[in-house]
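Student: next come a sequence and a model predicted from it.
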Amino acid sequence: MKKYFTLLLLAIFGFAAVSCNDRNDDVIVQDNDTYSVVLDINNVNFAYNADDGYFISRSFTKPLVSTDVVLIYRKGSSAPDGSPVWQMIPRTLYLTGGNELDYDFDFSKNDIMIYANGNYDISTTPQYLNNQTFRVVLVPASAGGKNANVDYNNYESVIKYFNIDDSKVTSL
């Protein structure tokens, strides 16, 4: 009987040791230095220079911290109810005749640059270069971990996930 009791005790101890770990997979990392912000660049025209091609440049009022990520959406059209339809960039527009126009961007902690270029002379399609509206969304990078359940291509999904009040948009 003592033998069985010792084996039972050993089995219980072994089960407890194996089933415990010091990891907590449900830990939510809180980013305390980033506040999700929405900024608009309204009705702007792309400028041109030989180094950058067609571009729009804006500076942030405060430098970003290293845990910030920039997402940029272009207002592509309006829905039947008049609300804007936002398209995430980078984006390629496929036009007639095999023409392709690309919107892209880069950012640093101090500024953003939005670029337009294509496989044709894009100055011949000024509707894609003039009176453009972009929405810049600043979000914390740490939220993009393995458990993030957000579709960054969908503006509404991003706004909902980061609990952003986009009625308080400011201009950049």
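Tutor: Received, thanks. Numbering: from 1, shown residues only.

Student: every contact and neighbour count from this point should use C-alpha atoms.
Tutor: Will do.

Student: doesn't P63 belong to a strand?
Tutor: No - looking at P63 with DSSP: H, G, I helix; E, B strand; the rest coil, it is coil, so not inside a strand.

Student: okay, pairing it with this:
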Amino acid sequence: MKKIGTLILSVILFVACTGDTGPPGPQGPNGINILGSVFEVTVNFTPQNNYSALIDFPQEIEVFESDVVLVYRLENVIPDSTGPIDVWSLLPRTFYLDNGSQVAYNFNNTFLDVELFLEGNTNFSNLDTFYTLDQTFRIAVLPADFASNPDLDLHDIEQVIQSLEMQQDNFSIQKL
């Protein structure tokens, strides 16, 4: 009798747990939590700031120690019939000067800020202002899972931004 009772109870539970499945939940990007942000800054590298600039992350951008920070320099703006096209290069970026010396844009970061700086084997005070004044950078903060995607070319800022736009509803580039 015990066996029949157990069998009946099992059938009741099985039937009670079956039925129409509910609507599917939202589809995520393979379990990756995307909270990336991109913002722009324009700085001058001068003797007064020791050819460096310390940029605090905006308050609305939460940066974790595990996040990946990438910095891109605006190299050129190409005119086009649809509007200007920005050309960006991932740092570090080295330029070889006519006199045989070199100058490089580089950065380091914490989860609080990014330091942009010039380095090289030249006298920075003799550099053309092309290298020192009104330098625009895009700073991208990416979750480590997102940045480790082998299909993502981190050298291409447009691909990074397009990937973030597909993953975020309210993506925007902030200009500081």
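Tutor: Looks like it arrived, so ask away. Worth saying up front: this structure is predicted, and the values here are computed from it rather than measured.

Student: neighbouring contacts of the helix or strand harbouring N43 of the first structure?
Tutor: Using DSSP states H and E, N43 of the first structure maps to strand 37-44. Residues from elsewhere that reach strand 37-44 of the first structure, judged by CA atoms under 8 Å, 6 or more residues apart in numbering: 56, 130-139, 164, 166, 168-172.

Student: what about 6 Å?
Tutor: N131, Q132, T133, F134, R135, V136, V137, L138, V169, T170, S171, L172 (CA atoms under 6 Å, 6 or more residues apart in numbering).

Student: let me see the ranges of the helices in the first structure.
Tutor: If DSSP state H is used as the criterion, the helices of the first structure fall at 2-19, 155-161.

Student: which one of these lies nearest to S36 of the first structure?
Tutor: With CA to CA, the closest approach to S36 of the first structure among these belongs to helix 155-161: 9.0 Å.

Student: grab the most central residue of the second structure for me.
Tutor: In the second structure, the C-alpha nearest the mean C-alpha coordinate belongs to A140, at 2.9 Å (CA atoms, centre = their mean).

Student: that one maps to what in the first structure?
Tutor: Per TM-score structural alignment, the equivalent position to A140 of the second structure in the first structure is V137.

Student: contacts only, for its match.
Tutor: V137 of the first structure makes contact with V37, V38, V70, L71, according to CA under 6 Å, 6+ apart.

Student: of the residues you listed, just say which sits nearest to D102 of the first structure.
Tutor: D102 of the first structure has its nearest neighbour among these in L71, at 16.1 Å by CA to CA.

Student: look at that closest one and say how many residues are nearby.
Tutor: Counted by other CA atoms under 10 Å, the residues lying close to L71 of the first structure total 21.

Student: apart from its neighbours in sequence, what residue is nearest it?
Tutor: V137 (5.1 Å; CA to CA, 6 or more residues apart in numbering).

Student: winner for burial among the helices of the first structure?
Tutor: The highest mean neighbour count among those, using mean count of other CA atoms under 10 Å, belongs to helix 155-161: a mean of 16.

Student: so what does L112 of the second structure match up with in the first structure?
Tutor: Residue pairing (TM-score structural alignment): L112 of the second structure is matched to N110 of the first structure.

Student: I'd say that match and K62 touch.
Tutor: No - in this structure, N110 of the first structure is not within contact of K62 by CA atoms under 6 Å, at 7.3 Å.

Student: of the two, which one has the most company?
Tutor: Neighbours per residue (other CA under 10 Å) separate N110 of the first structure from K62, with N110 holding more: 13 against 9.

Student: what are the ranges of the strands in the second structure?
Tutor: With strands called from DSSP state E, the second structure shows them at 37-43, 52-56, 68-78, 85-90, 93-96, 102-109, 113-120, 135-142, 173-175.

Student: aligned to F45 of the second structure, what sits in the first structure?
Tutor: Match for F45 of the second structure (TM-score structural alignment): F46.

Student: so its match touches S57, yeah?
Tutor: No - counting by CA under 6 Å, S57 is not a contact partner of F46 of the first structure; they are 8.9 Å apart.

Student: before we move on, the earlier item: so of the strands of the second structure, which one's packed in deepest?
Tutor: Among those, the stretch with the highest mean neighbour count (mean count of other CA under 10 Å) is strand 135-142, at a mean of 21.

Student: tell me what angle that one forms with strand 85-90.
Tutor: 70 degrees (axes from the mean of the first three to the mean of the last three CA atoms, to 10 degrees).

Student: what's the spacing between strand 135-142 of the second structure and its chain's center?
Tutor: 8 Å (CA atoms, centre = their mean, to the nearest Å).

Student: now stretch 8-17 of the second structure
Tutor: On CA atoms, centre = their mean, the centre of stretch 8-17 of the second structure falls 51 Å from that of its chain.
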